[in-house]
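Asks: Pasted the sequence and its predicted model underneath.
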Amino acid sequence: MKKIINDPAQYTDDMLKGIYRAHSDQVGYVNNDLRCYCTKKKVPGKVSIITGGGTGHLPLFLGYVGENLLDGCAVGSVFQSPSAEQIFEISKEVNNGGGILYLYGNYTGDIMNFDMAAEMCDLEDIKTASIVGADDVNSNADPVARRGVAGIFFMYKCAGAKAAQMGTLDEVLAAAQKAKDNTRTVGFALTPCVIPEVGHSNFTLGENEMAMGMGIHGEPGVWNGPIKTADELAAESLDTLLKDMPLASGDEVALLINGLGATSIEELYILSNSVSQQLEDKGISIYRTFVGEFATSMEMMGASISIMKVDRETKAMLDMPVSTPFYCQK
C-alpha cells in the first residue's frame, strides 16, 4: 500500500483536520466531533439540506456543503455509514427553521441511520423529509433498489437551488425528486482501489481487463473483459442509459462525465467527446456538460457517465452559481 498517511485507523479524521485547517472560513464541525461537517453560513428560514456517507468518495459527499448547495454532511469511515447521532447533531446545528431535507445515497446503512436521525428530530419538533439517490442503472433492474452514485450531483444542484430561492421543504423535496426521476448513470472500473485500514485491493482485475457496472465500493459489475475504446464505452453506456430512460430526437440533457479517482482529465475529455458526439448523432442536444471528479472511489481508475433530461426549470437550477471548498460554479 502506497499512500500519504499516518495511522491508517486515523485516515478519515486526519483528512478532516486538514480540510478544517484549510477552509476554516467556510466549514466547521459541532460538539467536538470532526465527523459532523457543517457550513458556517446560515440563512434564517431556509430549508437545510444534509447528506452523508463514507469517506473515500471526495468530493462526494462533504465536498458539496457550501453556498447554494448543502448545509451539512455526516462523515463515516472509509466506505462506511455515519451514525444516526452524528446526523442528528448536524441537524440541530444547521436547522434554520424551514425544515431539513436528508439527501443521500441508496445504501442500507445510510437509510437506517438517516431514518433514526429523523425520528430523533421529530422529538425535537424539527421537520424532516428524505430522498435517496438511486441512479446506477447497472446495479439493479428495479429502480428502487439501485445504488446512488455520481448522478446525485444533479439532485444536490436542483435541491440546493430551490432551497436558496427560499422554497418550502415540499418544494425542495420536489426539486430533488424531479432531478432523480430524470437522471441515470452507468459506470466502469479499470483498476481496484486500496482501503487504508485493509491495506490491499478490494477486488482484482487483470492487466488488460476492465469491469462494466462496477460499484464505487467495489460491488460486482455486469461483466469483466478486455478494455474497450472510449467510443465503444460511450456506445454501450448510452445504449444502457437510453433503454432505461428513453430520449427522443429533440430532447435536451445535462451530461456528467465523472472520474473515479485516478483517471486523467485528458481521458475524461476524450470520453466526453465520444458521448457528446453519439448523443448529437441521435438528435439529443446537450445543454451543459460537467467533466471532472464528482464522486470517486479512492484511487480507482475508471469513470461514469450520467445524463439528466432537462427543461426550463431544471436548466435554471443547474445554472445557479455555487461555491464550496471543493466545487465552484459561476
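Replies: In hand now; what should we look at? Treat the numbers as computed from the prediction; the structure is a model and nothing was measured. Numbers count the residues shown, from 1 in each chain.
Asks: okay, CA-based contacts and neighbour counts for the rest of this
Replies: Fine.
Asks: neighbours around residue 223, how many?
Replies: Residue 223 is flanked by 12 other residues according to other C-alpha atoms under 10 Å.
Asks: ok, it touching residue 212?
Replies: Yes. Residue 223 lies in contact with residue 212 (C-alpha atoms under 8 Å); the separation is 5.5 Å.
Asks: ok, the residue of the chain most remote from its centre to residue 116 distance?
Replies: Taking C-alpha atoms, centre = their mean, the residue of the chain most remote from its mean C-alpha position is residue 123, at 29.4 Å. Counting by C-alpha to C-alpha, to the nearest Å, the gap between residue 123 and residue 116 amounts to 11 Å.
Asks: quick one, strands of the stretch 101-250 of the chain?
Replies: Secondary structure of the stretch 101-250 of the chain (DSSP state E, counting those that start in this stretch): strands located at 128-133, 183-189, 209-212, 223-226.
Asks: and the closest residue in space to residue 23 that isn't next to it in sequence, helix, strand or coil?
Replies: Excluding its sequence neighbours, the residue lying closest to residue 23 (C-alpha to C-alpha, 6 or more residues apart in numbering) is residue 325, at 6.6 Å. Assigned by DSSP: H, G, I helix; E, B strand; the rest coil, the conformation of residue 325 is coil.
Asks: same check, this time on residue 256
Replies: Using three-state DSSP, the structure places residue 256 in strand.
Asks: how deep is it tucked in, by neighbour count?
Replies: Residue 256: 24 neighbours (other C-alpha under 10 Å).
Asks: can you tell me how far the residue nearest to residue 23 sits from residue 221?
Replies: Look at residue 325 and residue 221: by C-alpha to C-alpha, they are 32 Å apart.
Asks: surely residue 169 meets residue 129?
Replies: Yes. With contact defined as C-alpha under 8 Å, residue 169 reaches residue 129; the gap is 7.5 Å.
Asks: Neighbour count for the two, which is higher?
Replies: residue 169 (23 against 16).
Asks: gap between the more buried one and residue 94?
Replies: Residue 169 is 14 Å from residue 94, by C-alpha to C-alpha.
Asks: same check, this time on residue 215
Replies: For residue 215, the distance to residue 94 - C-alpha to C-alpha - is 31 Å.
Asks: Show me which of these two is the more surrounded one.
Replies: Neighbour totals were compared for residue 215 and residue 94, and residue 94 leads with 25 against 21 (other C-alpha under 10 Å).
Asks: okay, pairing it with this:
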Amino acid sequence: MKKIINDPANVVAESLRGLAAAHADILRVQEDPDVVVRADAPVAGKVAVISGGGSGHEPLHGGFVGRGMLAAAVPGAVFTSPTPDAVQAAVTATTGEAGALLIVKNYTGDVLNFETAAELAAAEGLEVRSVVIDDDVAVKDSTYTAGRRGVGGTVLLEKITGAAAERGDSLDAVTALAQKVIGQVRSIGVALTAPTVPHAGTPSFDLGEGEIEFGIGIHGEPGRERIPLEPADALVARMVDAVREDLPFSSGDRVLLFTNSMGGTPLVELYLAHGIAERLLAERGIVVERRLVGPYITSLEMQGMSLTLLKLDDELTELWDAPVNTAALRWGL
C-alpha cells in the first residue's frame, strides 16, 4: 500500500483539518463528533440540507458544504456510516425553525443511523425530514443495501435541493423536490481496479488485468457481471443503455449527463467517455442540456467511472444553474 498518510486510524480527522484550512471562508469543521458545517450556519429562515456517509468518496460530502448546497456534511470513517450522534450534531448546528432535510444514500448503516438521529432531533423539538436516494441501476440488492444503492445521483440531488433551500423554499417544498429528483435520476458504474482502504492495506477485491467489473458500487461492492476489457465505444454504449433503459429515458427527453471519475481515472479518459456518451444519447434523440464531468463521488483511488442521467424540466434546470459556492462546485457568483 502506497498512500500519503500517517496513521491509518487518523486519516479522516487529518483530512478534515486540511479541508477546514483550505476553505475557511466556506466551511468549518467541528470535532468530536466530526461534522463539516457551512461557515455562516445556522442561516435564519432557511431549510438546512444535510447529508453524509463514509469517507473515501471525496469531495462527497464535505466538499459540497456551502452556499447553494449543503448546510452540513457528516463524515464517517472510510467506507463506514457516520454515527447517530454525529448526524444529530450536524442537525443541531444548522437547523432552526425552517427545519432540516436529511439526504441519505441507500446503505443499511446510513439509513438506520440517520433515522435514529432524526428521531433524536425531533425529541429536541426540531422538524426533520429524510429522503433516501437509490439511483444505481446495477442491482436490486447488494452487500450493503436493502434495494438499490445511492451513488452519483446524490451529487445532483444535493445541488438541486440546496439551491431550493437557498431561495427560501419551505421544508415541504424542498422534500417534494428531492423526491422528484430521486424519481428521475439513474446511474451505473464500472471498475477497472479496486480501491485500497487505509486500515485494510490491501485491495478490496481481485480483478484480473483483462477484466472490468460492470455495475460496481462506490465501496467496491460487486456489480452485475465481470466482463472482458473492451474499447471505450463498446463500454460506454453498454453503460448508456443500462441507464437509459431503466427509467426509461426516451427521445425528446432533456437531461443532465454526469460523467464521474471513481478517483483513479484521468480526465483525458473521462472526457473521451463523456464525448461518446453525448453522441450516443444524441443518436437516440435525448437532449443533453447540462453536463458535469470530473471526480465528484469517488471510491478512493479506484480506476473506473460512472454515468448518471437526470431527466430535466425548467425548474430543475433553473435550480441546477443557481449560484453555488462550495469547495468542489462553484459557479454563478
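Replies: Arrived safely, thanks for sending. Note that this is a predicted model, so its numbers are computed, not measured.
Asks: TM between them?
Replies: Superposed pair, TM-score by TM-score structural alignment, normalised by the length of the first structure: 0.97. Supporting alignment: 329 aligned residues with a C-alpha RMSD of 1.5 Å.
Asks: Quickly list what's touching both of residue 169 and residue 129 of the first structure.
Replies: Residues touching both residue 169 of the first structure and residue 129 (C-alpha atoms under 8 Å, 6 or more residues apart in numbering) are 100-101.
Asks: Next one: residue 301 of the first structure from residue 172 of the first structure, what distance?
Replies: Residue 301 of the first structure is 34 Å from residue 172 of the first structure, by C-alpha to C-alpha.
Asks: Between those two, which has more neighbouring residues?
Replies: residue 172 (26 against 20).
Asks: can you tell me how far that one sits from residue 72 of the first structure?
Replies: Distance from residue 172 of the first structure to residue 72 of the first structure, by C-alpha to C-alpha: 16 Å.
Asks: what does residue 270 of the first structure give?
Replies: Distance from residue 270 of the first structure to residue 72 of the first structure, by C-alpha to C-alpha: 34 Å.
Asks: quick one, which of the two is more surrounded?
Replies: residue 72 (32 against 13).
Asks: That one contacts residue 49, correct?
Replies: Yes. Using C-alpha under 8 Å, residue 72 of the first structure is in contact with residue 49, at 6.7 Å.
Asks: Now do the strand or helix carrying residue 282 of the second structure: distance to the chain's middle.
Replies: Counting by DSSP states H and E, the element that carries residue 282 of the second structure is helix 267-283. Averaging C-alpha positions (C-alpha atoms, centre = their mean, to the nearest Å) puts helix 267-283 of the second structure 21 Å from its chain's average.
Asks: Can you give the contact residues for it?
Replies: 232-233, 236-237, 240, 257, 259-261, 287-288, 293-294, 305.
Asks: List only buried entries from those.
Replies: Buried members of those, counted by 16 or more other C-alpha atoms under 10 Å: 236-237, 240, 257, 259-261, 287-288, 294, 305.
Asks: Identify those among those residues that sit within helices.
Replies: Within those, residues falling in helices by DSSP state H are 236-237, 240.
Asks: would you turn these into a markdown table with distance to residue 13 of the second structure?
Replies: Formatted as a markdown table, those follow (distance: C-alpha to C-alpha, whole Å):
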| residue | distance to residue 13 of the second structure |
| --- | --- |
| 236 | 37 |
| 237 | 40 |
| 240 | 38 |
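Asks: Tell me the one of those residues nearest residue 138 of the second structure?
Replies: residue 240 (12.1 Å; C-alpha to C-alpha).
Asks: residue in the first structure matching the closest one?
Replies: Under the alignment (TM-score structural alignment), residue 240 of the second structure pairs with residue 238 of the first structure.
Asks: separation between that match and residue 68 of the first structure?
Replies: According to C-alpha to C-alpha, residue 238 of the first structure stands 31 Å off from residue 68 of the first structure.
Asks: next one: residue 53 of the first structure
Replies: 20 Å.
Asks: For the aligned residue in the first structure for residue 188 of the second structure, the count of nearby residues, please.
Replies: Residue pairing (TM-score structural alignment): residue 188 of the second structure is matched to residue 186 of the first structure. A count of nearby residues for residue 186 of the first structure, using other C-alpha under 10 Å, gives 28.
Asks: How about residue 164 of the second structure?
Replies: 29.
Asks: Surely it and residue 318 touch.
Replies: No. Using C-alpha under 8 Å, residue 164 of the second structure is not in contact with residue 318, being 9.8 Å away.
Asks: how about the alignment partner in the first structure of residue 285 of the second structure, secondary structure?
Replies: Using TM-score structural alignment, the partner of residue 285 of the second structure in the first structure is residue 283. Assigned with three-state DSSP, residue 283 of the first structure falls in the coil class.
Asks: Could you tell me how many residues sit around residue 283 of the first structure?
Replies: 15.
Asks: now swap in residue 1 of the first structure and tell me
Replies: Residue 1 of the first structure has 10 nearby residues by other C-alpha under 10 Å.
Asks: now the helices for the stretch 1-150 of the second structure?
Replies: Taking DSSP state H, counting those that start in this stretch as the criterion, the stretch 1-150 of the second structure carries its helices at 11-22, 84-94, 108-123.
Asks: what comes into contact with the last one?
Replies: Read that as helix 108-123 of the second structure. 53, 80-85, 87-88, 91-92, 102, 104-105, 127-130, 132, 144-146.
Asks: out of those residues, which are buried?
Replies: 53, 80-85, 87-88, 91, 102, 104-105, 127-130, 132, 144-145.
Asks: List the buried residues of stretch 243-260 of the first structure.
Replies: Buried residues in stretch 243-260 of the first structure (16+ other C-alpha under 10 Å): 245, 247, 251-260.
Asks: no no, stretch 190-210 of the first structure
Replies: 190-196, 201, 210.
Asks: Next one: the match of residue 188 of the second structure from residue 318 of the first structure, what distance?
Replies: 21 Å.
Asks: separation between the match of residue 240 of the second structure and residue 115 of the first structure?
Replies: According to C-alpha to C-alpha, residue 238 of the first structure stands 34 Å off from residue 115 of the first structure.
Asks: residues contacting residue 50 of the second structure?
Replies: Residues near residue 50 of the second structure by C-alpha under 8 Å, 6+ apart: 70-74, 90-91, 100-103.
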